[in-house]
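Trainee: requesting a structural model of the entry that follows:
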Amino acid sequence: MIDNIWELLRPTEAPNRRHSVYASPSPELALNSASSGSNDRNDYLTCQVEIIGEIKLAHLNIEDAKFHQDIKKLSRLVPQLLHENFSELPVEEKSRFASLYLPVVSKEELLSTLDNTRSGEILKSLEENSTFWSDTNFTLQDHKGELFFELLDGAYYKLHPIS
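Mentor: Purely as a prediction, here's the structure:
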């Protein structure tokens, strides 16, 4: 649900998290964020990323998106908003919001299913309460936050192992 909301609220200059490459600004942070389950750093290869071409870049102010305050906040807010605004409606109206809970729903798909006046009130509340994109920089910064980038047409990247 949170990824769907972040996708729904994603500004045009921001990379699509579902099509992005994730990175860290330092080898140490990359190793700390590695998720294969092994605690042995020898199981990982740390690389420097060389980007050729144009990208959309996002640099979070926190080490990992999984720690963003939106996750707890919106996980409580959405069910509350749905209960307050839709509990008396027929299931056909309620089902519009099921798309928030579906895996990998696009911004366009979400907007098309949430296209009515009552939905607009909930969307406004989500915009007012989500800070993920406003907490994000769209240029490389000098801090330890998570990076992710989306390759634009013709762009590619190379990985250079760091010894």
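Trainee: only C-alpha atoms from now on, for both contacts and neighbour counts.
Mentor: Noted.
Trainee: tell me how many other residues crowd Leu126.
Mentor: For Leu126, the count of nearby residues is 20 (other CA atoms under 10 Å).
Trainee: tell me how far it lies from Ser112.
Mentor: In this view, Leu126 and Ser112 are 17 Å apart by CA to CA, to the nearest Å.
Trainee: helices or strands up against the biggest helix by length in the chain?
Mentor: Longest helix in the chain, counting residues (DSSP state H): helix 69-86. Identification of packing neighbours for helix 69-86 by 3 or more CA pairs under 8 Å, 6 or more residues apart in numbering; DSSP states H and E yields helix 2-8, helix 117-129.
Trainee: can you give me the helices for this structure?
Mentor: According to DSSP H, the helices that the chain contains are 2-8, 27-33, 69-86, 91-94, 107-113, 117-129.
Trainee: next, the second sequence, to be compared with the first:
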Amino acid sequence: MVDNLWEWVRPNGFPNRRHSVFSSPSPEGAAKSALNADQIYTVTFPGEALIAQIVGYEDARWHSDCKSLPKKLFSVLSESGWMEKGIEEKSAVAPLWAPCLLREEVESLFSLEPLKSVREEIRSSISFWKDVKLLESVEMVGDVGEIFFEAEEWVLHPFLPEN
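Mentor: Modelled structure (predicted):
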């Protein structure tokens, strides 16, 4: 649900997280998230790339929205009496929890009650993209913060620690 809300308000020109490759600015950070911590790589881009970094968050799953948005949505829906409704009325909102909704699909859900009445309140509660900065190159990467990028092509180079 949080990912769907992030996609709903993703600014134009920013990478789509569903099509992105994720990385870390440090080998240590990469090792924490890697399936195999012995296989760490650096990346270069032979062509164009959309590169972004979540400033101050090692991993998007630790972003404050991940806790606050579900609480906020449940709170506003609860205030509307939605939680006491029958399954037919709840089913209008249920698709918000489906994986990988498009921006337009989330927008269409917020055109229906009960989401229509809380649309702006939820939208203004999403802070993720305020913490993301676009980077012109990997040389601009800060020390802390998940990096994600979209590119037609990229090259991985095995990370070789300095001795």
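Trainee: select, out of the helices of structure 1, the one closest to Leu57 of structure 1.
Mentor: Leu57 of structure 1 lies closest to helix 2-8 among the helices of structure 1, at 14.9 Å (CA to CA).
Trainee: so what does the closest one touch, helix or strand wise?
Mentor: Applying 3+ CA pairs under 8 Å, 6+ apart, we find helix 2-8 of structure 1 packed against helix 69-86, helix 107-113.
Trainee: now render the ones you listed as TSV, adding distance to Glu28 of structure 1 and mean neighbour count.
Mentor: Shown next, in TSV, are those (distance: least, CA to CA, whole Å; neighbours: other CA atoms under 10 Å):
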stretch	distance to Glu28 of structure 1	mean neighbour count
helix 69-86	24	14
helix 107-113	34	15
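Trainee: and of those helices, who's closest to Arg18 of structure 1?
Mentor: Per CA to CA, nearest to Arg18 of structure 1 of these: helix 107-113, 11.4 Å.
Trainee: and that closest one, which stretch of structure 2?
Mentor: The aligned range for helix 107-113 of structure 1 in structure 2 is 103-109, by TM-score structural alignment.
Trainee: what does Leu50 of structure 2 align to in structure 1?
Mentor: Leu50 of structure 2 maps onto Lys56 in structure 1, by TM-score structural alignment.
Trainee: how many neighbouring residues does that match have?
Mentor: Number of residues near Lys56 of structure 1 (other CA under 10 Å) recorded here: 17.
Trainee: and for His160 of structure 1?
Mentor: 12.
Trainee: got it, and Gly53 of structure 1?
Mentor: When neighbours are counted by other CA under 10 Å, Gly53 of structure 1 comes out with 12.
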